[in-house]
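J.: Next comes the sequence, and after it the predicted model I'd like to discuss.
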Amino acid sequence: MTAQYDYYRQALEGERLPAAFVDLDALHANLEILRVRAGSLPVRLVTKSVRSVAVIRLLLAAGPFLKGLLCYSPAEAAWLASLGFDDLVVAYPSVEPTDLAAVAGQLTTGRHITLMVDHEDQLDRIATVAAAHGVVMPVAIDLDMSSDFPGIRFGVYRSPVDSAAPALALAAAIARRPALRLDGLMGYEGQIAGLMDEVPGQGPKNRLIKFLKRRSIAEVNERRRATVAALAAAGHRLRFVNGGGTGSFESTRADPSVTELAAGSGLYLPTLFDHYAAFRGRPAAGFALPVTRLPRAGMVTCSGGGYPASGPAGADRLPRPWLPEGGRLIANEGAGEVQTPVKLPPGASLGIGDPLFFRHAKAGELCERFNTLLLIADGRVVDRVATYRGDGKCFF
């Protein structure tokens, strides 16, 4: 066994398993990496990658360069605003009336929440709710930042607003509605920020991804810059231009039109952020499962563990055995809802009741499986805090 395994085993001694945890020492180290990489730009904290009010507060207090929150749901933003948070931007469009009404209600108390839009049909729904509550709703335009190369869609299918012309048309439509106000623009280059480019054993694929990234960075930075310039020339004042994610700070900073970055995954550092050329971090979040069976030599079976991440179905979306190092899932079983078998590395030996440590593929999604996060510092549990689930919240 390694010292790292013993460290976490001792820290969780006596805790009920399965259990999810955050290593505060690693979390603060990752926060410092983000600060250095951000340079002079502020960073908006992505809440879907954290999903714990206590951890959000901890991060904002520890990282003064973190300015505002980037939320994933209007209902989430309204709830966080009710808890005292301010300057919240919702990263995805929504037209659910009850959620929009919750946001409008918070605006009447003086909180600042900005909703994302990318289509004129969304505007009427938002404006109707805003007018009913007697507020002017701030909205931001979602600029699609994917690159279309011959035969390749390099990026995600996100917004239909992909250049200056549709952005100007949408801005004009916003201006025609007294209950709405254009507040900002977001251009998230997911194919740069969220795609690993130094995966061991994938040399040719890594080289292709790096080549496509280089081409895409030049193209999307210029497109975002031109769109912001066109909006300014037409008289539209933007409070913020948000861009980037954990994996793209360096390239996003090269666009002078960007006024703030966004990040979240680089704090917990899930497995889908292990292999980037631009940065390295420390795993700061994980979960422990108890060994409950010894089906054969060199293999253990743990209780629980079926916590796959969202996205395209595949082995990379499954949680990964972490400690002891070198463990692996069984291909025809994977991570199961009630039990997860794991092939141990040579020399490792676990008994009934011992913990086996895993890391999740994506950051905050782990919190949807647990009510509580155990906060570890200096080798011991120093606090127990609620996840969104523990607070009784489920936004999707």
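T.: Now that the structure is in, tell me what you want to look at.
J.: Every contact and neighbour count from this point should use C-alpha atoms.
T.: OK.
J.: which residue packs closest to V139, ignoring adjacent ones?
T.: Leaving aside its sequence neighbours, V139 sits nearest to L115 (CA to CA, 6 or more residues apart in numbering; 4.6 Å).
J.: That neighbour and L123, how far apart?
T.: Counting by CA to CA, to the nearest Å, the gap from L115 to L123 is 10 Å.
J.: out of these two, which sits in the busier spot?
T.: Ranked by neighbour count (other CA atoms under 10 Å), L115 and L123 place L115 first, with 28 against 20.
J.: Use this one as the comparison:
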Amino acid sequence: MNLRERYDIATAGIEPPFAVVDLAAFRANAANLVRRANGKPIRVASKSVRCRALLEEVVAMDGFAGIMAFTLPEALWLAHRNVSDDILVAYPTTDQSALAALAHDPAAARAITLMIDAPDHVALIEESAPVQPIRVCVDVDASYRAIGGRLRIGALRSPLHTPAEVAAFAARVLTHRSLSLVGLMAYESQIAGVGDVPPGRPARSRAIRTMQRRSRSELARRRAAIVRAVRDLTDLEFVNGGGTGSVESTAAERAITEIAAGSGLYQPHSFDQYSNFSGRPAALFALPVVRRPRPGVATCLGGGYHASGPPGADRLPRPYLPTGLTYDPNEGAGEVQTPLLGHTADHLAIGDRVWFRHTKAGELCERFDELHLIENTHITQTVPTYRGEAQCFL
């Protein structure tokens, strides 16, 4: 029995559109992340999962420890529901009501660590008048700079790049009794989030591999120096780095104590473009065929689930099952209909399903209230996404 048959049988009683997670693939992907981390714990990135039940399952697995949340309100929600007692908020917050809630909730303050990289972040935390020291982590710029600093590659995150800059900021943080500096984080997006085998672009692949090789070497030296400089000032509970695409290289650095990862659990199609690992597609959504406008075309209902980032065809969901379907260049993935082209379309009837893979992992869950969890040919459980629990954090 092929995958399409298995998924169609398992979901025969459900009306599309809907989303599923193949639990065998999900658990295999989790085990692969743990293997790649080579003994270092993985902090699961909640933005790549966005489903409380699946976060609870992952956190309970050997090799995973703690959650990396994307907002403070989300972290408070997860802490209050006992999903984890170790939650790192990956981005700075200016949410004064959430800061006040954290500052006056001793249990949450013990579980949650805030991200900071500027004096203004410190001031905002202090304005919340915490009843006990608030745990903080300093975000470090992990971008790659070449040509004397004129070329910068990587996400525009922290302004703190050099060991001296990070140490000076850490020293300043340590003068504030309302804060407890417990960690450092440096996310190398240019390695962890950029696949090195873009399809049909061999020259770009070579350029990416060269950049990533040089960036890994530079960052390993700089990150080690940063950690030494801060540890000279204070003890640290953790040093976080990496992502799904860089697990092996990040884990190999002695300065790193834990890896962040999450997208590799669902394995969206953007993560097919890496030479160092492969995963199994675990999160999918199904759309119904509602029209046959002419031979070679089958039109699905809905489907315009574009991923975030710079606009382009690589941000569109990808028709997955049956194989051989492509978008109409004039319509793409549409808000209310998505025409699909190819000889395969002639084998689809009105009422049949087409299975898609999303581009970026957790964003799929912003479109659906539920995930149907599949094992073999059965749905074993249907669980709410964040949206299904009426939670919208961004």
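T.: It's in. Every value quoted in this text rests on a predicted model; they were computed, and no experiment measured them.
J.: care to give me the TM-score?
T.: Once the chains are overlaid, their TM-score stands at 0.96 when taken by TM-score structural alignment, normalised by the length of structure 2; 391 aligned residues with a CA RMSD of 1.4 Å.
J.: that older thread, name the next helix or strand downstream of the helix or strand hosting the residue nearest to V139 of structure 1, please.
T.: Using DSSP states H and E, L115 of structure 1 sits within strand 113-117. Later in the chain than strand 113-117 of structure 1, the nearest helix or strand by DSSP H and E is helix 120-133.
J.: for the very next helix or strand once past that next one, packing partners?
T.: For helix 120-133 of structure 1, the succeeding helix or strand toward the C-terminus, using DSSP H and E, is strand 137-142. Counting contacts by 3 or more CA pairs under 8 Å, 6 or more residues apart in numbering; DSSP states H and E, strand 137-142 of structure 1 packs against strand 113-117, helix 120-133, helix 164-175, strand 180-187.
J.: what helices or strands is the third one leaning on?
T.: Spelled out, that is helix 164-175 of structure 1. By 3+ CA pairs under 8 Å, 6+ apart, helix 164-175 of structure 1 packs against helix 120-133, strand 137-142, strand 180-187, helix 203-233.
J.: So which bit of structure 2 is that helix matched to?
T.: On structure 2, the counterpart of helix 164-175 of structure 1 by TM-score structural alignment is residues 163-174.
J.: next one: that stretch to chain centre, how far?
T.: With CA atoms, centre = their mean, to the nearest Å as the basis, stretch 163-174 of structure 2 stands 28 Å off its chain's centre.
J.: Other residues contacting that stretch?
T.: Contacts with stretch 163-174 of structure 2, where a contact means CA atoms under 8 Å, 6 or more residues apart in numbering, come from 117-118, 122, 138, 140, 160, 179-181, 222-223, 225-226, 229-230, 233.
J.: Out of the residues you listed, which is nearest to L287 of structure 2?
T.: Nearest to L287 of structure 2 out of these is V140 (CA to CA; 41.8 Å).
J.: and that closest one, what is it in contact with?
T.: 117, 157-161, 166, 184-187.
J.: For those, give me a markdown table that also has distance to I379 of structure 2 and neighbour count.
T.: Below are the contacts of V140 of structure 2 laid out as a markdown table (distance: CA to CA, whole Å; neighbours: other CA atoms under 10 Å):
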| residue | distance to I379 of structure 2 | neighbour count |
| --- | --- | --- |
| D117 | 45 | 23 |
| R157 | 41 | 17 |
| S158 | 43 | 20 |
| P159 | 47 | 14 |
| L160 | 47 | 19 |
| H161 | 48 | 19 |
| V166 | 49 | 23 |
| L184 | 41 | 25 |
| M185 | 38 | 27 |
| A186 | 39 | 21 |
| Y187 | 36 | 26 |
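J.: I'd like these written out as a markdown table, with distance to V131 of structure 2 added.
T.: What follows is these, written out as a markdown table (distance: CA to CA, whole Å):
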| residue | distance to V131 of structure 2 |
| --- | --- |
| D117 | 22 |
| R157 | 30 |
| S158 | 28 |
| P159 | 29 |
| L160 | 29 |
| H161 | 32 |
| V166 | 27 |
| L184 | 24 |
| M185 | 26 |
| A186 | 29 |
| Y187 | 31 |
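J.: Could you report the separation of R9 of structure 1 from D354 of structure 1?
T.: Counting by CA to CA, the gap from R9 of structure 1 to D354 of structure 1 is 8 Å.
J.: between the two, which one's more packed in?
T.: Higher neighbour count among R9 of structure 1 and D354: R9, with 20 against 17, using other CA under 10 Å.
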